[in-house]
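Engineer: A predicted structure for the sequence below; I have some questions about it.
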Amino acid sequence: MSRESHADSYYAATAHPAPERPPLNTRKHADVCVIGAGFSGVATALSLTERGYRVIVLEAARVGWGASGRNGGQIVNGYSRDLDEVEKHYGENAARTLGAMAFEGSQIIRQRLADYAIDCDLHDGGVFAALNRKQLDGLKKRHADWQRHGHSELELLDSDTIRRHANTDLYVGGLLDKAGGHLHPLNLVLGEAAALEAQGGIIHEHSPVTHIESGKRPTVHTDDGAVQADYVVACGNAYLGNTVPSLRARTMPVSTQVVATAPLDQSTVDRLMPAGTCIEDCNYMLDYYRMSADHRLLFGGGTVYGGTTPANIEAKLRPHLARTFPELADVDFDYAWSGNFALTLTRIPDLGRIDEHIYFTHGYSGHGVTTSHLAGQLIAEAISGSPERFETFSALRNIPFPGGRSLRVPLTVLGSWYYQAREKLGL
């Protein structure tokens, strides 16, 4: 059996020590079997063990091997679709319920850090940065919408005050979310996995699922073992593959790339990003970045539909970094890596049931750090007999990508070109 290691990333190089869990090699029984040991799977499993359930997690590679150990490490509240769009397409009740939950994922993360003493370099504060007046007007509207739903830890920034967060000529303003922030994502999921095991949960790594046998007590099969449980939760997200065939067409894998510079001196850090917050811009194909605990600039972007990795990640991202901070145009990169997230056509997370005993969650569309933790809480509530909040998400219609699997990538690329052209024209 192939035993894949974590991607060659800054996060893997600076991860806390973690045990390598043995593969599943026998038949076991549990209350719940969770497929995938990323944020979704571990968060769901931990929420369930906290409620007293016996949980087994099956992971094809290592804990945090996929997007959870490769992302930008930003705590971004809300969803990839603004709440006014949710209300427009799904109605006032859906917008009200999703709006009330929009910041809950970040609250769950902070509570877990406190409850289980997880060390993952948390720093508070995240900024949405506007490159033009239209984007700034959009942020003003988002600010008003979030306040309408009870979220008040927000501050609008003008072209001067945003320089406390990103000292660049690029932005005309922004929106500071004081409840946002950034952290070391791999150390977060490793810490949560350790907490899960301390609660009695079991994780089997190097145990790819081959198929699920449905029924009153579904059975999850691997090459060398099986888990029979009352409930199954599929949490593979962009890395689920064809494990659950009916889910494959509901999302599209999209790769995003990250580089980590060599460590910067303190004066450069203080000059470029004095507040220590993280940034994501408002472009359709956005850039995002932050300083690590050891003073590296972690800079991400370079979206590729279909989930392929560019031949040269550094060449793809360097012009974006240079545009943002010209003095770093020639900075050395110590790490460069790629990872996939799952995109839905609606940009709304896709939570639901395949049948009475099999749940799934995926499609966070770039907001996976926070929304995965919310999803885990909602699924645990549903399995525990309180499905109301989960059902708000599961009732939202998931629209398949046009053109099926063969055409969804080229058609989505055409759509992205359209929106990028509008941005360049200021429309």
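Structural biologist: In hand now; what should we look at? Numbers count the residues shown, from 1 in each chain.
Engineer: hey, let's count contacts and neighbours off CA atoms from now on
Structural biologist: OK.
Engineer: how about the residue nearest to residue 152 when sequence neighbours are not counted, what does it touch?
Structural biologist: Nearest residue to residue 152 in three dimensions, chain neighbours excluded: residue 146, at 7.4 Å (Cα to Cα, 6 or more residues apart in numbering). By Cα atoms under 8 Å, 6 or more residues apart in numbering, residue 146 lies in contact with 83, 99, 152.
Engineer: residues near residue 5, how many?
Structural biologist: 12 (other Cα atoms under 10 Å).
Engineer: give me the secondary structure label for it.
Structural biologist: Using DSSP: H, G, I helix; E, B strand; the rest coil, the structure places residue 5 in coil.
Engineer: that one and residue 355: what is the separation?
Structural biologist: For residue 5, the distance to residue 355 equals 34 Å [Cα to Cα, to the nearest Å].
Engineer: still on that earlier bit, sort out for me which of the contacts of residue 146 are in helices.
Structural biologist: When the contacts of residue 146 are checked against helices (DSSP state H), the matches are 83, 99.
Engineer: for stretch 158-178, buried residues please.
Structural biologist: 158-159, 162-168, 170-177 (16 or more other Cα atoms under 10 Å).
Engineer: same thing with stretch 394-411?
Structural biologist: So, applying 16+ other Cα under 10 Å, buried residues of stretch 394-411: 394, 396, 398, 400-401, 408-409.
Engineer: same check on stretch 302-321?
Structural biologist: Within stretch 302-321, the residues scored as buried using 16+ other Cα under 10 Å are 302-307, 309-310, 313-314, 317-318, 320-321.
Engineer: next, the one to line up against it:
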Amino acid sequence: MTHIAYPPSFYAASANVSPQRPALHGEVETDVCVIGAGYTGLSTALFLLEHGFKVCILEAAKVGFGASGRNGGQIVNSYSRDIDVIERSVDPKKAQLMGEMAFEGGRIIRDRVQRYQIACDLKDGGVFAAFNAKQMKHLEAQKRLWQRFGHQQLEILDQQQIRQVVACDNYVGGMLDMSGGHIHPLNLALGEAAAVEALGGAIYEQSPATRIERGNQPRVHTAQGSIKARFVVVAGNAYLGNLLPELAAKSMPCGSQVIATEPLSAEQAASLLPQDYCVEDCNYLLDYFRLSADKRLIYGGGVVYGARDPANIEAIIRPKMLKTFPQLQNVKIDYAWTGNFLLTLSRLPQVGRLADNIYYSQGCSGHGVTYTHVAGKVLAEALRGQAERFDAFASLPHYPFPGGRLLRVPLTALGATYYSLRDKLGF
């Protein structure tokens, strides 16, 4: 069987040492079989193990191989579409639950890091940067919205204040969220996997699920074995393939590109981001950046609909970086990589059941670091018979992409072009 290695990202090159995990061979029986060893699967497994369940995870490649190990590493609260959008879609009680959960993911991450002593370069503080007055009004409204749900760690920054946070003349202001922050994302996943195993969970790598046999005790098959379980949790997101066509029909894999510079001097790094906060701008197709622990600038942005790998990632992202930080003109790019996330038409996550004993969560829509950790807790609650918060997520309306599988990529890209034009024109 072909061994799938990590793609050549900065995160893979600087990952903590982790064991080679075996592929599944033969038949195994467990309480819960989780498909996918990214954040959703790992978070679900940890919450279940902490409540006495026996758990096995099947991973097609390696722990954190997908978006969990390749993302920008930013802890950002709420969802890809904010709570006000959700309030227009579901009843007030469910909207209240969704609003409360919007700020839970970061707390779960910090609890995991502390409880299991995960070395993942956790730093506090995230900034939303505005290019124009319209975006500033949006941030002021967002602050009021988040405060309505009890989130108080927010500060509006004027033009002078944001220049003290990020050395860029492009922004008119911003909002600082001290409960945001950043991490080494692959090391977080590896640390959570080690915690799963320390609690008695089993992780099988290089073991893609090929078929789910449904029934009173579903069985998940791989090329060389199978797992019989009381429950199955499907957490493959953009890397699920066609294992479950009914999930693929209402979602679309998309690629995001990231670069990492050579290590900067301490003085140069401090001149770019003096407080070492992470930053994302307020555009529809946003850019995001932060410093790594060894003082590289990690800069990401752009979306490739349909998850096609670009031929030259640096050519796409370096001009964006230089527009933000022209002083980095002569800085070398050491790493450039892409990774897929799963987009839904509503930009809201899809959570539900395919049967009484088969659960799923997918479609973080580029906003997954915090959401996936909440999703794991919510899925574990549902398996334990506490489904109120699960049902709030499951009540969100979802729709197929217009044009079906053939036209979903060009039509979505056309819509994104429209919103990008609006961003550029400031209306």
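Structural biologist: Sure thing, it's come through. Computed from a predicted model, the values in this text were never measured in an experiment.
Engineer: could you quantify their similarity as a TM-score?
Structural biologist: The TM-score (TM-score structural alignment, normalised by the length of the first structure) is 0.99; 427 aligned residues with a Cα RMSD of 0.8 Å.
Engineer: out of the buried residues of stretch 302-321 of the first structure, which is nearest to residue 270 of the first structure?
Structural biologist: Of all these, residue 270 of the first structure sits closest to residue 321, with 17.2 Å by Cα to Cα.
Engineer: what's the nearest residue to residue 83 of the first structure if we skip its chain neighbours?
Structural biologist: Per Cα to Cα, 6+ apart, closest to residue 83 of the first structure is residue 95, 6.0 Å.
Engineer: ugh, wrong one, residue 46 of the second structure
Structural biologist: Nearest non-adjacent residue to residue 46 of the second structure, counting by Cα to Cα, 6+ apart: residue 196, 5.6 Å away.
Engineer: likewise residue 45 of the first structure?
Structural biologist: Of all residues not flanking residue 45 of the first structure in the chain, residue 55 sits nearest, at 6.3 Å (Cα to Cα, 6+ apart).
Engineer: list the contacts of the counterpart of the one you found in the second structure.
Structural biologist: Using TM-score structural alignment as the criterion, the counterpart of residue 55 of the first structure in the second structure is residue 55. Residues near residue 55 of the second structure by Cα under 8 Å, 6+ apart: 30-34, 45, 48-49, 200-202.
Engineer: rewinding a little: tell me the one of the contacts of residue 146 of the first structure nearest residue 209 of the first structure?
Structural biologist: Nearest to residue 209 of the first structure among these: residue 99, at 34.9 Å, using Cα to Cα.
Engineer: hey, where'd the helices end up in the first structure?
Structural biologist: Using DSSP H, helices in the first structure cover 10-13, 39-49, 83-90, 92-101, 104-116, 133-148, 185-198, 266-272, 313-324, 368-383, 388-394, 404-425.
Engineer: figure out which of those helices is closest to residue 258 of the first structure.
Structural biologist: Across those, residue 258 of the first structure has its closest neighbour in helix 313-324 (7.8 Å, Cα to Cα).
Engineer: residues in contact with residue 365 of the first structure?
Structural biologist: The contact partners of residue 365 of the first structure, taken as Cα under 8 Å, 6+ apart, are 80, 341-344, 347-349.
Engineer: quick one: which two of those are the most distant?
Structural biologist: Going by Cα to Cα, the pair spanning the contacts of residue 365 of the first structure furthest: 341 and 348, at 13.2 Å.
Engineer: of the two, give the one with the bigger neighbour count.
Structural biologist: Using other Cα under 10 Å as the criterion, residue 341 of the first structure and residue 348 rank with residue 341 on top: 28 against 22.
Engineer: thinking again about what came up before, quick check: the match of residue 55 of the first structure vs residue 219 of the second structure, distance?
Structural biologist: Distance of residue 55 of the second structure to residue 219 of the second structure, computed by Cα to Cα: 14 Å.
Engineer: about what we covered before: any idea what the residue nearest to residue 46 of the second structure aligns with in the first structure?
Structural biologist: Using TM-score structural alignment, residue 196 of the second structure lines up with residue 196 in the first structure.
Engineer: and that match, how far from residue 53 of the first structure?
Structural biologist: Taking Cα to Cα as the measure, residue 196 of the first structure falls 11 Å from residue 53 of the first structure.
Engineer: repeat for residue 361 of the first structure
Structural biologist: Look at residue 361 of the first structure and residue 53 of the first structure: by Cα to Cα, they are 19 Å apart.
Engineer: okay but residue 183 of the first structure is in contact with residue 120, surely?
Structural biologist: Yes - judged on Cα atoms under 8 Å, residue 183 of the first structure makes contact with residue 120 at a distance of 5.7 Å.
Engineer: thinking again about what came up before, who has more neighbours, residue 196 and residue 53 of the first structure?
Structural biologist: For residue 196 of the first structure and residue 53, the more surrounded residue by other Cα under 10 Å is residue 196, and the numbers stand at 25 against 20.
Engineer: tell me who's in contact with the more buried one.
Structural biologist: Neighbour list for residue 196 of the first structure: 42, 45-46, 49, 202 [criterion: Cα under 8 Å, 6+ apart].
Engineer: in contact with the residue most central in space within the first structure, which residues?
Structural biologist: Most central in the first structure under Cα atoms, centre = their mean is residue 368, positioned 1.9 Å from the mean C-alpha point. Shown in contact with residue 368 of the first structure (Cα under 8 Å, 6+ apart): 39, 341.
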